[in-house]
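Undergrad: next come a sequence and a model predicted from it.
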Amino acid sequence: MSGVLLGRRAALGLALGGLALPAQAHDGHHHGTAPAVAAGGVARLRGALPDVRVTDAARQRRRLVSEVIGPRVVAIDFVLTGCAALCGVVSAAMAGAQEILGPRLPREAGLLSIGLDPLADTPEALAEYGGRFGAGPGWSLVSIAPPALDDVLRRLGGPQPGADHAPMVVVLDARRGEIRRLLGLPAPEQIAAAVAAALDGRGPAA
């Protein structure tokens, strides 16, 4: 097992261990304790996801659906790059899922982190944030300007932009108009399994 993988798993363990602290010890982006992980069933998108322009960590302007997501199944988390609490725990789990999904990235599957604060989550901040978690070629980090951000989050069933929010990961199959919401603090294995289930649901022609 590589030292990089060991380092990421150790970081995830430390992050999860930090959750034993009282809720008030975390920064102000999250209130109270995290809800228990609940891997809900398959749900329909709240209308087609708009193909809005986004800015990624490399300062490239791209279309969200046609260029960033494409035909893939994508696991999405919602981040505040300045958050020192639960955002990092979820992103560490995304890093673990990246390792598990391995060769399925980036052709079949992908990871996507959406910044919740268009002012603070700049391309530079997103690049630094992604670097902390070893984001590879299959993992995009993007900023979306309001009001398009509000619309994207609403359709995904995500949190309010820039607001306190409960942690979650949304696994999206835009081609089929389906989402799987993992509420709370999903393990890397749960994220990877939800992505695999969505891919399997497409059948052999996927």
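TA: Yep, it's here. Numbers count the residues shown, from 1 in each chain.
Undergrad: use CA for all of it now, contacts and neighbours both
TA: Noted.
Undergrad: and the next helix or strand past whatever helix or strand residue 40 lives in?
TA: Per DSSP states H and E: residue 40 is located in strand 38-44. Following strand 38-44 in sequence order, the next helix or strand is strand 53-56 (DSSP H and E).
Undergrad: now the helices for this protein?
TA: In the chain, the helices defined using DSSP state H lie at 3-17, 86-101, 123-132, 148-156, 188-200.
Undergrad: grab the most central residue of this protein for me.
TA: For the chain, the residue nearest the mean C-alpha position is residue 77 (2.0 Å; Cα atoms, centre = their mean).
Undergrad: that older thread, now render the helices of the chain as CSV, adding distance to residue 53 and mean neighbour count.
TA: Output for the helices of the chain, formatted as CSV (distance: least, Cα to Cα, whole Å; neighbours: other Cα atoms under 10 Å):
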stretch, distance to residue 53, mean neighbour count
helix 3-17, 31, 15
helix 86-101, 23, 24
helix 123-132, 14, 18
helix 148-156, 9, 18
helix 188-200, 25, 20
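Undergrad: take the one below as the second:
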Amino acid sequence: MPDARRSWWDQGKRIRSCLLGLVAASALSVVTTGAANAQWDGSYFPNVELVNQDGKSVRFWDDLLRDKIVVVNFVYIDCPDICGLATARMAQVVDWLSERIGKDIFFYSISLDPETDTPPRLKEFADAFEAPEGWMFLTGSRDNVDVVRFKMGERSESLAQHRTDMVIGNAATGEWRRASLMGSLVVLTEEILSLDPEWSRPRAEFATTQEALIIDNTRGEGLFFSGCAACHTIGEGIRVGPDLSGVTLRRDPAWLKEYLMAPDRMLARNDEVAVALDTAFPVVRMPNLQLNDTDVDDLIHYLSAQTDLLGQPQEVSGDDHAGPSHHDHDGHADGHGHATHSH
């Protein structure tokens, strides 16, 4: 696992306590269980041809689903808002599942704009998130993509209607569920693992770790981990977006607050720093997460507190090269590379 991403595994247990309040949001609704499972097989799912980021043709049922535990979501590479954040959060789950990815659990991100999202563009997008073998980005003809998304329950008619949910399932057992990437990633990861009949949840370790970490919780921490940590670190280096250590010291407070609240508006008016960040991190654009004054104040408080813990502010590699505060942590929602969302 690359050093820049290893920290996400180390932070996994901390996130468990930070996101307890979001557990309900990530609860999965069962699509099918029991005797009805028989219909959720090759007779239901289309076996149409898709093309992955390497230009290889694959069959949806035969090559991607049959006998596998899978996670399937739909994306727009040019989405200005939530798709980048959702993909970064998915990357965090991929990190946690580590060696199981490509072995018995497979991730598929399918473009909803196949005419624009060609294999080379998908390859660039996948590389930005350091997608390992076992996480495939797919496109295809409009007809084939449409039949796949319809069967998987994706019925949006425009980018604005697109949701961040996804489908997880075990094609061998016929168990399928819908899940959200915007809730607790710890709960989501465990739900994916639970699709394996042989997996069991380590309850004792969970309780012990959770009890120890709740004491450590600080103002703004939950917002950071739920909205920013998938793309940003604080003192661990660049991930999808800039390292945010010292950002509250390097950037003007008023600029930082405005950027966290409305990065899209600042970019639209050609704010020099916002443009520099967008140029420096072109893959994932920092989204407008509709944060309020309290949210932003809490995030800035957390960033400042973490910088204090690190000691003297570091010159974040890559952050300063953009001049701006680096997208900092607000990007959490998507970013351009600035990763917002990891925020």
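TA: It's in. Owing to the predicted nature of the structure, the values given are computational and were not obtained by experimental measurement.
Undergrad: superposed, what's their TM-score?
TA: After superposition, the two chains reach a TM-score of 0.75 (TM-score structural alignment, normalised by the length of the first structure), with 177 aligned residues with a Cα RMSD of 2.7 Å.
Undergrad: if you count contacts, what does the strand holding residue 40 of the first structure end up packed against?
TA: strand 178-183 (3 or more Cα pairs under 8 Å, 6 or more residues apart in numbering; DSSP states H and E).
Undergrad: how far is the strand it packs on from where the chain is centred?
TA: How far strand 178-183 of the first structure lies from its chain's middle: 11 Å, per Cα atoms, centre = their mean, to the nearest Å.
Undergrad: and what of stretch 96-112 of the first structure?
TA: Averaged C-alpha coordinates place stretch 96-112 of the first structure at 12 Å from its chain's average position (Cα atoms, centre = their mean).
Undergrad: in the second structure, point out the residues matching that stretch.
TA: With TM-score structural alignment applied, stretch 96-112 of the first structure matches the range 92-108 in the second structure.
Undergrad: for the equivalent of the residue nearest to the centre of the first structure over in the second structure, give its distance to residue 221 of the second structure.
TA: Residue correspondence to the second structure (TM-score structural alignment): residue 77 of the first structure is matched to residue 73. The gap separating residue 73 of the second structure from residue 221 of the second structure is 27 Å, by Cα to Cα, to the nearest Å.
Undergrad: ok, residue 119 of the second structure next?
TA: Residue 119 of the second structure sits at a distance of 37 Å from residue 221 of the second structure (criterion: Cα to Cα).
Undergrad: pretty sure residue 183 of the first structure contacts residue 41?
TA: No. Applying Cα atoms under 8 Å as the test, residue 183 of the first structure and residue 41 come out as separate, 11.6 Å apart.
Undergrad: the two: which is more packed in?
TA: residue 183 (18 against 10; other Cα atoms under 10 Å).
Undergrad: count of neighbours near the nearest residue to the more buried one once chain neighbours are set aside?
TA: Excluding the flanking residues, the one nearest residue 183 of the first structure by Cα to Cα, 6 or more residues apart in numbering is residue 168, at 4.4 Å. With neighbours defined by other Cα under 10 Å, the count for residue 168 of the first structure comes to 24.
Undergrad: and the one 4 residues further on, by the same measure?
TA: For residue 172 of the first structure, the number of neighbouring residues by other Cα under 10 Å comes to 29.
Undergrad: now which residue in the second structure aligns to it?
TA: Here residue 172 of the first structure is matched to residue 169 in the second structure, going by TM-score structural alignment.
Undergrad: who touches its match in this structure?
TA: By Cα atoms under 8 Å, 6 or more residues apart in numbering, residue 169 of the second structure lies in contact with 69-71, 175-177, 192, 195.
Undergrad: closest to residue 305 of the second structure out of those?
TA: Residue 305 of the second structure lies nearest to residue 192 out of the contacts of residue 169 of the second structure, by Cα to Cα, at 33.9 Å.
Undergrad: tell me the residue in the first structure aligned with that closest one.
TA: Matched across to the first structure, residue 192 of the second structure falls on residue 195, judged by TM-score structural alignment.
Undergrad: tell me how far its match lies from residue 172 of the first structure.
TA: 8 Å.
Undergrad: now the common contact residues for the two.
TA: Between them, residue 195 of the first structure and residue 172 share the contacting residues 73-75, judged by Cα under 8 Å, 6+ apart.
Undergrad: of the residues you listed, closest to residue 64 of the first structure?
TA: Of all those, residue 74 has the smallest distance to residue 64 of the first structure: 11.7 Å, by Cα to Cα.
Undergrad: dump the residue contacts of that closest one.
TA: By Cα under 8 Å, 6+ apart, the residues touching residue 74 of the first structure are 109-112, 171-173, 195.
Undergrad: next step: these restricted to strands.
TA: Members of these lying in strands (criterion: DSSP state E): 109-112, 171-173.
Undergrad: next, format those residues as TSV and append distance to residue 7 of the first structure.
TA: TSV is the format used below for those (distance: Cα to Cα, whole Å):
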residue	distance to residue 7 of the first structure
109	23
110	22
111	20
112	21
171	25
172	28
173	30
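Undergrad: wait, which of those is closest to residue 142 of the first structure?
TA: residue 112 (7.7 Å).
Undergrad: so the match of residue 192 of the second structure is in contact with residue 73, correct?
TA: Yes. Counting by Cα under 8 Å, residue 73 is a contact partner of residue 195 of the first structure at 6.4 Å.
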